[in-house]
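>>> coords below, sequence missing:
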C-alpha cells in the first residue's frame, strides 16, 4: 500500500532499471535434450500493468481481489516473464503495488533487495553494478560442492537422519489424497510483547535464539498431537554466506530437515538446549541443496507426502527496508495464493512493536479450519506456558486445553444411539430410498449414486440366489478394487454369503489354496 503522491511512469522506469541489473529478472528456461537451460535476455522480462480502481464501489476490496488473483496466476518458464507487477490506483494519493515473482528467480530475501533498489532508482540514485550475477554463484557452488566437501556434508545428514520416522503421522480430518492438490489456507494470530520478551530472555540465558525457542515449541506440540517422540521439521535458511550475494536477487534459500527427540519428562530448557545444538550443526552443513539431499536419502518417494519432513517453520528475519518511496509511505499488505506447500507451515515474524506474528498455513486436503485453529492455539498456549516457567516438563507445557479435554472426554464419547443398527445392505437400501441421486462411491473410472449401487447389488443378489447360494456359503471375488468390488460385497452379503476377496498380486498357488 502506497499512501502519498506517486508517479506511476517513474515507478515503471525504476522497475525496468532494477530488472536490467539482475540477470534473474531477464531469465527464462528452455527444455533441451540435457534438461532445462537458463536463457538470459538483453531486456527485462517483467509484465507491468496499471489499473484505475477509483471508480469501483470499494477500491480497497477490488485491489485485494486483484492481488489475490495475481498471486494465483501460473508462470510459463519457457516464455516468461517470471515477474508480474500491477499498480492499482485507489485515489489520487493512494495506490496498491502488487508484485508476483516465481520462486525459481527469487526468495524472501530478494524481496527486500528488490524494494530497496526500486526506492533508489525511483529517486534517481546511482546504484553500483552487482559484483556478481546469480549464474556466477551457481557455477561457483557447483564447482565447490563436489568430492570430499560434498561427501562430508552428505555423510552428516545421513547420520543425523538415520532411523528417523518416514513421516509425521498427524491426525487429519480428511484422508490423505494419493496426489496432493496443494490447496491451502492461512490463519494468523499474535504472540504479545511480554511473552516475546520473556522467551527472548530465556533463549539468551541458554545461549540460544528466539528461532530455536519457536522450533522447540512447534516440535513439542507436533509430538503431542502425533503421538511421536521423533520429529523432523523443515527450516529454510537464507544461504547467503558470502558478502557478494547479499544484494543479489535470486533463489539462494535452502531447506534443512532438523530432527528433534522429544522426552515428555524433559524440561523446556532441556529441549531448547537440544534444538540449539541440532540447529548449529545443521547450519554448518547447510550447503547441500535440499533436492540433492532428498535424492540421496529418499530414493523411493511417497508421492502423497513431502520427502523427509511434512511441516515447515519459517522465521522471517530478512533485513527491513525503509518504508518510503519518494513521498509515498509503504505499508505491507498480506495476501494469499490459496495454496499450501506442506501439510503445515508456521511462519513467524517480529513486528516493530515487539509482538510476534504467527501465521499457520495448512493443507485443506487434510485439515479443517477448526483443526488449524486448534493447532495454532496449541502453539500460542505452549509459548505462554514456556515463558511462564521453562523448567516445567514438556507433558505439562503441551497439556490439553479445556476445550480439547471437553471434546475428547464428553463430545466424542457421546455415543448413545436411539436407532437400531441393521445390516449394511439394509442401510444402503434405506439411503438409496431417501437420497437416490447422491454419489455413493467413486473410483478412477466411474461414480455411482446410491440408487445405482443398491440396484446393481440387488441384481447380483438375485443372480447368486438363483445359482444356489445359501447362508454362510463362501463366494470368491477375483477382480480389481473399485466400484465393482463394492457392488460384489453388497450383493454377496444380500444373498447371505461370505465375501472372500482374492489378492490379484498373490501367487497363483496362494489363490488356489484360498
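Thanks, I have the structure now. None of the values given here were measured: they were computed from a predicted structure. Numbers count the residues shown, from 1 in each chain.

>>> make it CA atoms for all contacts and neighbour counts henceforth
Noted.

>>> and the contacts of the helix or strand where residue 485 lies?
Residue 485 is part of helix 483-494, with elements assigned from DSSP states H and E. Contact with helix 483-494 is made by 424-425, 441-443, 446-448, 453-454, 456-461, 464, 475, 477, 479, 498-499, as judged by Cα atoms under 8 Å, 6 or more residues apart in numbering.

>>> try this one next to it:
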C-alpha cells in the first residue's frame, strides 16, 4: 500500500501526499463526529521558497509553520479529493503568513485571528524520513549510511504534565518502506477504544483512496493550471481527457489574433507555414531521432488550441507523437514539380486546431544520396526566431552535440504577460492612435485587379552588394537601424499612395522581455504586431525624421506586449482595423541557422519557405548579407502590376532617403526615371493635341464649378479655406 501511495496514487488527481492523507483523516473524523466539515491545524516545515534573496536550505533553526484548514471531505470519493486538494492549494505561501499575522501583525489582525474557531486536531506529515539516510549510500534505508535512526525508543519528547495544544495530534512518516501513522491524545479526556476505532477508519479510508487513485489519471483541478483561471466546472467540461492534459494556459496577444483570423477564414492558408529543404548525404534515422528529441524537449510543439467564447486556451498533449512520414521516391526519379506538388498537398490538408500537434514532417528519399524534407507547421506555435532555434537544435543533436537544459518554458512567458500592468501601455497607445485621422488602407488607393486572382503571390526586390552597403553605411552614420530605414520608406510610400497626413502600418516586434530569464533560448510565438504611426512632414530633413522614428521605436519597447485588438479598441476602430499592411524584419532567417549549425558530411539547400498572413500586403525584409524585400500580396485585391510598382517605388524611396540626410522629405521622388518619362510623354501628347476637349481641361472644370457654386470650399490647408469663387 505504501508503494502505491507514494508512486501510483498521485497520478489519479495530481495530488501530493498531504492531499490524500488529509482527505482520509477528514472522512474518518467526520464520520466519527457526525460532521460534514472539520477544521484541522497543519504543521509545515516553513522553509518556503518565497524570497529570491534568501536560501534556508542549510540554515538551522525552528521554521515550523502552523495554520488551520477547513476540510470538506465527505461525499463521492473523487469529489472529496478535489475539494480537499483545492482547499490546501488556496492557502497562500503554505500557511507561512498565518503565524506572522497572529503573533506579529497589527492589533486588528491579531484580534481577527484570535476570534477564529480553534482546531481540535493537528496534523503533521514528515515525508519519506528514510530518504535522509540513503543520500549517497544505496537504496535500502540506512544501508551503509553513517547515521541511521536507532531501533530503541527515544523516550518521551514532551513532559507528561505539559498542557496539550490539541485534542488529537496525528503524525505520519515513511520509514523503511512503510507509511506509519500515530495518534497522540489524553486518556483522561478520550476513550482509547473510541480513538482506535476512528484511527482504524482512517487507515481504511486511506487504503480505499489509494486503490481508487492508483487506477490511473482520473481528474484535474483548478490549481493544476493556475494560469488558465478556470473553475472546476469549466475544467470538467473541457473536451480533453485528463490523462492527456499536461498543461493549460491562455494565449499570447499574437496567438489570440492569429487564432481569430484562422477561424474567421476557415479553410484558408493564412498562418500555415512551410519550410522545404534538400539534403545531400542525410542519415534519415539520425535526423528523425533528432526531431524526436526536440519534439519531447519543447512543450509548445505538442500544443493544441481550444476555442472557448471570450477565453481561448492552449493545452499541452502529454501523449502527442511526432507526426513523421517517410517516402521512398527513388524509382520515380522525381522532379522539382513532383516535390512541389507534395508540399502543396501537405499545405492543403490544414490542421484541426484543437488537436495537437499542429505540425507535420515528411521526408522523401529522392535519390541514392538525396532527400527532400517538408515541414508544415502552424504559425500559432512558432515565430521566425524560434523556427531557427529549433533547426539549430535538431542539427546539433544530429551531429552528436548535447543540448543544454532549458531555462524555462513558453508558459513562463504567458505568466509574465499576466503579471504586467496595462495602465501605462493604454495611456501610451491612446496618445499614439489619437494622431490618426482614420485607418490607412493601401488597397483602397490601388486600382482593383481586372481579374481577381486567388491566394497570395510574391514580388521580390533584391539590392546588390553595392546598394546594400550604401544603405547599411547610411544607417550607421545616422545612428538608426536598418529596420527604421525600411519603415521610413514604407511610411512615405503609404503617405504618397493614400494622401493621408498620418499613416499607420503594422510592424512585428520580437516580444521577448529582457527580464524573463533565458528568454532568447525559449521556443514559441513571442512576436507581436503593433501599429507604427507616422506623420512625415514635407519640409522635415531626412536625418531628423529617421532619428525621430528610431526614438519612437525605442519608446514602444516598454509597451510591445499590448494586444493589437486592445489598441484598435482604444482607437475606436471597428471593422478591418487600423492598417492593411505590415513590415516584418527577419532577424535570424532559417538558412542562416542551417549554415551555422550544419554537421560535417552533409549539405542542405533551402528550396522554399511559405509564410502567409491575412493582410493584403506583407513586406518581409531580410538582410543576409544583401538586403532583400519580399512583397507578399493577396492576389484578390492587389494585382501583379500594382505589386511590382510598389516594389519599384519602395526601392526608389530607399535610395532617395540615403542620398542626403539634410534633404527635405517632400523632395524625395516616388517615381523612377522611366515612370517620370512616361508622365512627361503623356503630358506632351495632351499639349499637342489639336482636338483636345477644352472643356475637359482642369482649369475649365474649376471655372465651371465656380460659376455653379462660388461659395463652396475648393481648397483647404490647415486653418485656411478658399472657395471656388476665390480660387
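Now that the structure is in, tell me what you want to look at. Given the structure is predicted, the values throughout are model-derived calculations rather than measurements.

>>> am I right that residue 460 of the second structure sits in a strand?
Yes. Judged by DSSP: H, G, I helix; E, B strand; the rest coil, residue 460 of the second structure forms part of a strand.

>>> any idea what it aligns with in the first structure?
Aligned counterpart of residue 460 of the second structure in the first structure: residue 188 (TM-score structural alignment).

>>> pretty sure that match contacts residue 357?
Yes. Judged on Cα atoms under 8 Å, residue 188 of the first structure makes contact with residue 357 at a distance of 7.1 Å.

>>> in the helix or strand that contains residue 280 of the first structure, which residues are buried?
Per DSSP H and E, residue 280 of the first structure falls inside helix 268-283. Within helix 268-283 of the first structure, the residues that count as buried by 16 or more other Cα atoms under 10 Å are 268-276, 278-279, 282.

>>> which part of the second structure lines up with it?
Under the criterion TM-score structural alignment, helix 268-283 of the first structure matches residues 542-557.

>>> all strands of the stretch 551-700 of the second structure, in order?
Using DSSP state E, counting those that start in this stretch, the strands found in the stretch 551-700 of the second structure span residues 581-586, 603-610, 617-623, 627-634.

>>> next, count neighbours for the match of residue 460 of the second structure.
The number of residues packed around residue 188 of the first structure, counting by other Cα atoms under 10 Å, is 14.

>>> for residue 262 of the first structure, same thing?
22.

>>> what do you get for residue 334 of the second structure?
With other Cα under 10 Å as criterion, residue 334 of the second structure counts 14.

>>> that one contacts residue 366, correct?
Yes. Between residue 334 of the second structure and residue 366 there is a contact under Cα under 8 Å: 6.5 Å.

>>> what residue of the second structure matches up with residue 317 of the first structure?
Under TM-score structural alignment, residue 317 of the first structure pairs with residue 587 in the second structure.

>>> how about residue 401 of the first structure?
In the second structure, residue 401 of the first structure lands on residue 672 (TM-score structural alignment).

>>> who's in contact with the closest residue to its match other than its chain neighbours?
Residue nearest to residue 672 of the second structure in three dimensions, not counting chain neighbours: residue 652, with 6.3 Å by Cα to Cα, 6 or more residues apart in numbering. Listed by Cα under 8 Å, 6+ apart, the contact set of residue 652 of the second structure reads 669-672.

>>> and if you look at residue 291 of the second structure?
322, 394.

>>> that one -> the first structure?
In the first structure, residue 291 of the second structure lines up with residue 15, judged by TM-score structural alignment.

>>> after the lengthiest helix in the second structure comes which helix or strand?
The longest helix of the second structure (DSSP state H) is helix 192-213. Heading C-terminal from helix 192-213 of the second structure, the first helix or strand you meet, by DSSP H and E, is helix 232-236.

>>> quick one: list the elements packing against the next helix or strand after that following helix.
Moving toward the C-terminus from helix 232-236 of the second structure, the next helix or strand (DSSP H and E) is strand 245-250. For strand 245-250 of the second structure, the elements it packs on are strand 313-317, helix 410-418, judged by 3 or more Cα pairs under 8 Å, 6 or more residues apart in numbering; DSSP states H and E.

>>> redo that, cut-off 10 Å
Applying 3 or more Cα pairs under 10 Å, 6 or more residues apart in numbering; DSSP states H and E, one finds that strand 245-250 of the second structure contacts strand 303-306, strand 313-317, helix 410-418.

>>> any idea which of those gets closest to residue 656 of the second structure?
helix 410-418 (40.7 Å; Cα to Cα).

>>> can you list the buried residues in whatever helix or strand comes next after that closest one?
Scanning forward in sequence from helix 410-418 of the second structure by DSSP H and E, the next helix or strand is helix 423-433. By neighbour count on 16+ other Cα under 10 Å, the buried set for helix 423-433 of the second structure is 425-426, 429, 432-433.

>>> how far apart are helix 423-433 of the second structure and its match in the first structure?
The superposed helix 423-433 of the second structure is, by mean Cα distance after the TM-score superposition for the first structure, a mean 0.7 Å from where its aligned residues fall in the first structure.

>>> okay, that helix sits on what stretch of the first structure?
Aligned by TM-score structural alignment, helix 423-433 of the second structure falls on residues 151-161 of the first structure.

>>> reformat the strands of the stretch 551-700 of the second structure as a markdown table; add distance to residue 715 of the second structure and mean neighbour count.
Below are the strands of the stretch 551-700 of the second structure laid out as a markdown table (distance: least, Cα to Cα, whole Å; neighbours: other Cα atoms under 10 Å):
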| stretch | distance to residue 715 of the second structure | mean neighbour count |
| --- | --- | --- |
| strand 581-586 | 30 | 22 |
| strand 603-610 | 47 | 15 |
| strand 617-623 | 33 | 21 |
| strand 627-634 | 35 | 22 |
